[in-house]
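Trainee: predicted model follows, preceded by the sequence.
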Amino acid sequence: MEVKIGVQHAPREIVLESGQTAEEVERAVSEALAGKSQLLSLVDDHGRKVLVPADRLAYVEIGEPSVRKVGFSAL
């Protein structure tokens, strides 16, 4: 699923494709904003970790789960 993260004082947002569910991403964001964690930590589809300081979060947009198509089809 696509996750967009806005960071305060940064001109661009962070966009990543994550294999985590919407509930897992939402839980991580909630914990970071509640002060349980100082960093928002997410993992993308390639296994890379994205760490954002919780006090710098402007917004987090959680997209729809992406459906991967396999095979060929007629256009």
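Mentor: Nice, I can see it.

Trainee: could you use CA atoms for every contact and neighbour count after this?
Mentor: OK.

Trainee: as a check, name the ranges of all strands in this protein.
Mentor: Assigned by DSSP state E, the strands in the chain fall at 2-7, 14-17, 39-43, 49-53, 57-62.

Trainee: here's the one I want to compare it with:
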Amino acid sequence: MEIKIGVRSVHREIIVETELSAEEVEQELRNALAADRGVFSVTDVKGRRVVVPVAALGFVEIGEDEQRPVGFGGTL
């Protein structure tokens, strides 16, 4: 699952590849938005944690759950 996070006053978005489902990411975001001075945090597939204060969030784009094909296209 790919997540793009836009941070206010930053020109590039943060792209995180996570093993969470779209529903789990959305729930984490809802919890962060509901908390006073909350932070949105997510762990990527390599175990790195990204933490963004909710006040600095511009947007969060949640990609679709999909399996990516492995290998090369074409025939031999």
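Mentor: Yep, that arrived. All figures in this text were calculated on a predicted structure; none of them were measured in a lab.

Trainee: what TM-score comes out when they're superposed?
Mentor: Between these two chains, after superposing, the TM-score reads 0.85 (TM-score structural alignment, normalised by the length of the first structure); 75 aligned residues with a Cα RMSD of 1.9 Å.

Trainee: mean neighbour count for the strands of the first structure - can I get that in CSV?
Mentor: Converted to CSV, the strands of the first structure look like this (neighbours: other Cα atoms under 10 Å):
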stretch, mean neighbour count
strand 2-7, 18
strand 14-17, 16
strand 39-43, 19
strand 49-53, 14
strand 57-62, 15
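
Trainee: distance to residue 32 of the first structure added to those, as a markdown table?
Mentor: Output for those, formatted as a markdown table (distance: least, Cα to Cα, whole Å):
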| stretch | distance to residue 32 of the first structure |
| --- | --- |
| strand 2-7 | 13 |
| strand 14-17 | 17 |
| strand 39-43 | 6 |
| strand 49-53 | 8 |
| strand 57-62 | 9 |
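
Trainee: what's the closest of the ones you listed to residue 30 of the first structure?
Mentor: Distance to residue 30 of the first structure, taken as Cα to Cα, is lowest for strand 39-43 among the strands of the first structure, at 9.1 Å.

Trainee: hang on, residue 66 of the first structure packs against residue 2?
Mentor: Yes - between residue 66 of the first structure and residue 2 there is a contact at 7.4 Å, judged by Cα atoms under 8 Å.

Trainee: check which residues of stretch 8-22 of the first structure are buried.
Mentor: 16-20, 22 (16 or more other Cα atoms under 10 Å).
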